[in-house]
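Q: 3D, please:
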Amino acid sequence: MVDLLEYLPILIFLGVAVALSALFVFLPMGVARLTGTHEPTAEKYSEYECGFPAFEDPRSQFDVRFYLVAILFIIFDLEAAFLFPWAVSLDLTGWPGWITMMVFLGELAIGLAYAWKVGALEWE
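A: A predicted model of the protein is given here:
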């Protein structure tokens, strides 16, 4: 049976991470409350990144390019998520692991070239 004290550094790390996360979330909210910047205005309710008004009829149509950009972001974000464990375990996987990752990166490069060619990355 594993001694539970071996997990103490992990618990300390998680505790520090939760404390810092809570600090980064709740400290700006508290400062905003104290300084009076929490009062909503028409400009605060305006659309910022989504490109269409937030408080409208939910059945209104909007451009499909928002979905294309989101899907492309997710694809290349997952690419980065796969690169870190691959880089760490490259000494264990050797050449087969390297070749497999190059095939994966090649497929992503072909997908990026295709998205670029059809204009999915251009914004009007």
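
Q: from here on, contacts and neighbour counts on C-alpha atoms
A: Will do.

Q: For the protein, which segments count as helices?
A: Under the criterion DSSP state H, helices of the chain are mapped to 8-35, 65-88, 90-118.

Q: got the ones you listed as JSON lines, with mean neighbour count and distance to residue 124 columns?
A: Below are the helices of the chain laid out as JSON lines (neighbours: other Cα atoms under 10 Å; distance: least, Cα to Cα, whole Å):
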{"stretch": "helix 8-35", "mean neighbour count": "11", "distance to residue 124": "35"}
{"stretch": "helix 65-88", "mean neighbour count": "12", "distance to residue 124": "10"}
{"stretch": "helix 90-118", "mean neighbour count": "13", "distance to residue 124": "14"}
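
Q: can I get those helices in a markdown table with distance to residue 58?
A: Output for those, formatted as a markdown table (distance: least, Cα to Cα, whole Å):
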| stretch | distance to residue 58 |
| --- | --- |
| helix 8-35 | 29 |
| helix 65-88 | 16 |
| helix 90-118 | 29 |
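
Q: right, so of these, which gets closest to residue 56?
A: helix 65-88 (17.2 Å; Cα to Cα).

Q: For the comparison step, fold the sequence that follows:
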Amino acid sequence: MNLMITMGIMLIILSTVVMMIASILSKKSIIDREKMSPFECGFDPFATARIPFSLRFFLIAVIFLIFDVEIALLLPMMMVMSVSQVNTWMVVSSIFILILLLGLYYEWYQGALEWTN
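A: Below you'll find the model as predicted:
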């Protein structure tokens, strides 16, 4: 038991020392305005480096990601059908698909699926 505690303490000390050495060696000593500015072929940027991002595009991407995860949850339902009772499987999968459809209709009703206004 003592050996395990000693090894644990040594591992914590060793990892702390390695992290401290890495953080000391990784520090940049010279902070230069040109190095801190956005890269544009070595020239000063003509306009702002931050272009406005379309919120509609972001919402469509998030909705796509959510429905992609839902598809990943729907696919194993066919594998589970053979090892579960048919009635239970039907009720659970029907409720799950109903919740997904209600979410889809709600997004449609709110206008989140329309690309342009």
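
Q: Please name whichever of the helices of the first structure is nearest to residue 57 of the first structure.
A: It's helix 65-88; of these, that one is closest to residue 57 of the first structure (Cα to Cα) at 17.8 Å.

Q: helices or strands up against that closest one?
A: Applying 3 or more Cα pairs under 8 Å, 6 or more residues apart in numbering; DSSP states H and E, one finds that helix 65-88 of the first structure makes contact with helix 90-118.

Q: Would you point out which residue is most central in the first structure?
A: residue 77 (6.7 Å; Cα atoms, centre = their mean).

Q: For residue 108 of the first structure, see how far away it is.
A: Relative to residue 108 of the first structure, residue 77 of the first structure is positioned 11 Å away (criterion: Cα to Cα, to the nearest Å).

Q: Kindly report the same for residue 70 of the first structure.
A: 16 Å.

Q: Same check on residue 64 of the first structure?
A: Residue 64 of the first structure is 22 Å from residue 108 of the first structure, by Cα to Cα.

Q: Residue in the second structure paired with residue 103 of the first structure?
A: Under the alignment by TM-score structural alignment, residue 103 of the first structure pairs with residue 95 in the second structure.

Q: oh, I was asking about residue 74 of the first structure
A: By TM-score structural alignment, residue 74 of the first structure lines up with residue 65.

Q: Pull the contacting residues for that match.
A: By Cα atoms under 8 Å, 6 or more residues apart in numbering, the contact set of residue 65 of the second structure is empty.

Q: How about residue 36 of the second structure?
A: With contact set as Cα under 8 Å, 6+ apart, residue 36 of the second structure has no partners.

Q: Quick check: the gap between it and residue 48 of the second structure.
A: Counting by Cα to Cα, the gap from residue 36 of the second structure to residue 48 of the second structure is 14 Å.

Q: again, but for residue 63 of the second structure
A: Residue 63 of the second structure is 29 Å from residue 48 of the second structure, by Cα to Cα.

Q: do the same with residue 100 of the second structure
A: Applying Cα to Cα to residue 100 of the second structure and residue 48 of the second structure gives a distance of 41 Å.

Q: now swap in residue 5 of the second structure and tell me
A: On the measure of Cα to Cα, residue 5 of the second structure and residue 48 of the second structure end up 55 Å apart.
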